[in-house]
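Asker: This is a predicted model, with the sequence first.
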Amino acid sequence: MEVERLLRQAHLQQLRGQLEEASASVQQALELMPDDASVWEMLGDLRQQAGDMQGAHDAYKRAHELAPENAAIERKYAQIVLRITTQQEQFQLWQQALEGKLSEAETGVPRRPGLAFLLSFVMPGLGQIYNGQLIKGGILLGITLIGLTLFVAVSGGKETLQNMLAFLVNPSRMRGGISQFHLLVVIMLFFVWLYAIIDAPLNAARSHRLPGVE
């Protein structure tokens, strides 16, 4: 039969990685026999291989409706339903996390305190973002970036920064002092940094605790 020939052709094209050509062959078969479950099954296979999960779902669903007793089709249909459902749940979790509506306990992802500390040590807020505390991390990161920008942008900032770096390397090379404004910014950034490096590993350690265990 022509349909069988088209399906064999589509299968060979699929093996060669010619998914578009294989889909075209299956579409021709569907035009000849739109109620053939094996054709819809093949279409589902091709769509799934191409990454079109919803398209594969629709094809497998139609195949299952046409041949509800076919165990292979039923298995493929169940697997694609499970896969789509899992993806939707993961997307919802990520969306809730990005919106700050998901607690650490709900994410169920253990964090490494050492890595959280290191990230916050390098840049306040990164450790909190790593822990899933996106709002807190964003605030700390924003304060730090704004503080650094103001420090450099305000008159004398670059010279003050050079003096501070020189002092760290060799105190005798320091020239001039530091303005009151720049001193306040340094103090503020220090406390933000100190809070971040203490808070991040503590919250990461909590994610390792089992629910109900203190």
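Answerer: Received, thanks.
Asker: only C-alpha atoms for contact and neighbour calcs from this point on.
Answerer: OK.
Asker: Name the helix or strand for the residue nearest in space to the middle of the chain, please.
Answerer: What sits nearest the mean C-alpha location of the chain, by CA atoms, centre = their mean, is W94, with 7.1 Å. Taking DSSP states H and E as the criterion, W94 maps to helix 71-98.
Asker: on contacts alone, who are the packing partners of that helix?
Answerer: helix 53-66 (3 or more CA pairs under 8 Å, 6 or more residues apart in numbering; DSSP states H and E).
Asker: can we see that at 10 Å?
Answerer: helix 37-49, helix 53-66, helix 104-107, helix 134-153 (3 or more CA pairs under 10 Å, 6 or more residues apart in numbering; DSSP states H and E).
Asker: Does anything pack onto the first one? Which helices or strands?
Answerer: Packing contacts for helix 37-49, counted by 3+ CA pairs under 10 Å, 6+ apart, involve helix 2-15, helix 19-32, helix 53-66, helix 71-98.
Asker: Buried residues, that helix. List them.
Answerer: For helix 37-49, the neighbour count (16 or more other CA atoms under 10 Å) marks 37-48 as buried.
Asker: and the comparison structure, right after this:
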Amino acid sequence: MSNDKKKRKNPMVALILSGILPGLGQIYNNQFLKGLILIGLNVGITILAREPVARFIEASGDLDDIPSLLMLLGYAIAGLILIVFAMIDAKKTADRINLSVGDSP
């Protein structure tokens, strides 16, 4: 029965891990599927953002390539939303785990 006991989680550790890589905090909280999905989304956004970043660098930062600039902005916003979501979710989940565990060590 002791294997079924949930262990307390440090919400700040979960938050920081998700800030480093979205999904790590979820894995720390034993939400493996959610963590892998978030890591996959992060990798996908990074891969998709490579082309507009390369175009922007190739143009020496020229702001005339509006479509590439908008794509780059879109991927940056998507990445930021993903990081913020993962951090908030990891912290709230760790808090919820700690409430369900109670005061037991």
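Answerer: The structure has been received and is ready for your questions. For clarity, every value in this text was computed on a predicted model and none was experimentally measured.
Asker: ok and the helix holding W94 of structure 1 relative to helix 134-153, angle-wise?
Answerer: Here helix 71-98 of structure 1 runs at an angle of 50 degrees relative to helix 134-153 (axes from the mean of the first three to the mean of the last three CA atoms, to 10 degrees).
Asker: hmm, who's touching the helix or strand encompassing I16 of structure 2?
Answerer: Assigned by DSSP H and E, I16 of structure 2 falls within helix 11-20. For helix 11-20 of structure 2, the surrounding residues in contact (CA atoms under 10 Å, 6 or more residues apart in numbering) are 22-29, 35, 38-39, 82-98.
Asker: try 7 Å this time
Answerer: With CA atoms under 7 Å, 6 or more residues apart in numbering as the test, helix 11-20 of structure 2 has contacts from 24-25, 28, 83, 86-88, 90-91, 94-95.
Asker: cool, stretch 61-78 of structure 2 as well?
Answerer: So stretch 61-78 of structure 2 is contacted by 45, 49, 52-53, 55-56 (CA under 7 Å, 6+ apart).
Asker: Switch those residues over to CSV; also include neighbour count.
Answerer: Formatted as CSV, those follow (neighbours: other CA atoms under 10 Å):
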residue, neighbour count
I45, 17
A49, 19
P52, 19
V53, 17
R55, 16
F56, 19
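Asker: The helix holding I16 of structure 2 vs structure 1, mean deviation?
Answerer: Superposed on structure 1, helix 11-20 of structure 2 shows a mean distance of 0.5 Å to its aligned residues (mean CA distance after the TM-score superposition for structure 1).
Asker: what's the offset of that helix from the middle of its chain?
Answerer: The gap between where helix 11-20 of structure 2 is centred and where its chain is centred comes out at 9 Å by CA atoms, centre = their mean, to the nearest Å.
Asker: Against the centre of structure 2, work out the most remote residue.
Answerer: M1 (33.0 Å).
Asker: Identify, from the buried residues of helix 37-49 of structure 1, the entry nearest to I73 of structure 1.
Answerer: E41 (6.7 Å; CA to CA).
Asker: Map the closest one onto structure 2.
Answerer: Per TM-score structural alignment, there is no equivalent position to E41 of structure 1 in structure 2.
Asker: All good on my end, thank you.
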